[in-house]
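# Pasting the sequence and the predicted model now:
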Amino acid sequence: MIVFRVEHNHHRLRRMQVHVCETRFERGRGLLLRRRLDSETAYLLPRCRAIHTIGMHYRIDVLFCDAEGRILSMRENLPPCRIARDPRAAQVWELDAGTIRRWGWSVGDRIRPC
């Protein structure tokens, strides 16, 4: 379990299990053939600007962040068989659908490990 800080209007700590997808295999597999994410799990793809939901059977939330973890853009409830990208991004977070709204994240917030 990784603890990370979300800088918003006030500081909050969130606890979430984060799977960091570093290898080509991990990045290629991503969420394919996996059961739906729960609200306490995220996939982090460093050095990434685009993701797809081809082959998935559920919606996800996506955060596109810069190298410092600042949220540049978001896609909420991205359905299966779609592509999402932000050419400015340095990392991408894949989350359970509804997480962005539930936790109140917005563009400009910053996510970083504590």
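On my side now, so go ahead.
# from here on, contacts and neighbour counts on C-alpha atoms
OK.
# Contacts only, for the residue lying closest to residue 81 once chain neighbours are set aside.
Closest residue to residue 81 apart from its sequence neighbours, by Cα to Cα, 6 or more residues apart in numbering: residue 54 at 4.0 Å. Counting by Cα atoms under 8 Å, 6 or more residues apart in numbering, residue 54 touches 80, 81, 82, 83.
# Comparison target below:
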Amino acid sequence: MKTLSVDGVPVAQVEVAVSYAARSKGLLGRDGIATGLVLRPGSSVHTFGMRFAIDVVYVRRDGRVLAVAPMRPHRLGRPRLRSAWILETEAGRAAAWGIVPGRELGLA
């Protein structure tokens, strides 16, 4: 678990998936997630086989948010080639944490 911060303010503890197997599994098989999951590295996602809607946050190498995309189950997300990592969380949580394009995310 790592601490996710938005513009330097801690907002949540999140899981981090760095191995190929962990990134491939992602949130599949879960009924929800209490916080979030970071896929590092990552530039695209899908929600095939998922049971709930998510917010997908695409983040550049310097921590700046490129885009926030809500995704329903059974969808293929648009790749963001400048994305270095991705934060997946339940739908609506990105807005609750104040995550919008241009904000800076950090993991500690």
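Received it, and whenever you're ready, just let me know what you need. All of these numbers come straight from a predicted model, not from anything done at the bench.
# what TM-score do we get after superposing?
The TM-score (TM-score structural alignment, normalised by the length of structure 2) is 0.89; 107 aligned residues with a Cα RMSD of 1.5 Å.
# most surrounded residue in the contacts of residue 54 of structure 1?
For the contacts of residue 54 of structure 1, the largest number of neighbours (other Cα atoms under 10 Å) sits with residue 80, at 15 neighbours.
# Can you find the partner of that one in structure 2?
Counting by TM-score structural alignment, residue 80 of structure 1 corresponds to residue 73 in structure 2.
# For residue 54 of structure 2, see how far away that match is.
With the distance defined as Cα to Cα, to the nearest Å, residue 73 of structure 2 ends up 8 Å from residue 54 of structure 2.
# Which strand or helix spans residue 28 of structure 2?
If you go by DSSP states H and E, residue 28 of structure 2 is not part of any helix or strand.
# Show me the helices in structure 2, by range?
20-25, 93-96 (DSSP state H).
# corresponding residue for residue 44 of structure 2 in structure 1?
Matched by TM-score structural alignment, residue 44 of structure 2 corresponds to residue 50 in structure 1.
# Help me confirm that its match comes into contact with residue 88.
No. Residue 50 of structure 1 is not in contact with residue 88 according to Cα atoms under 8 Å; the separation is 10.1 Å.
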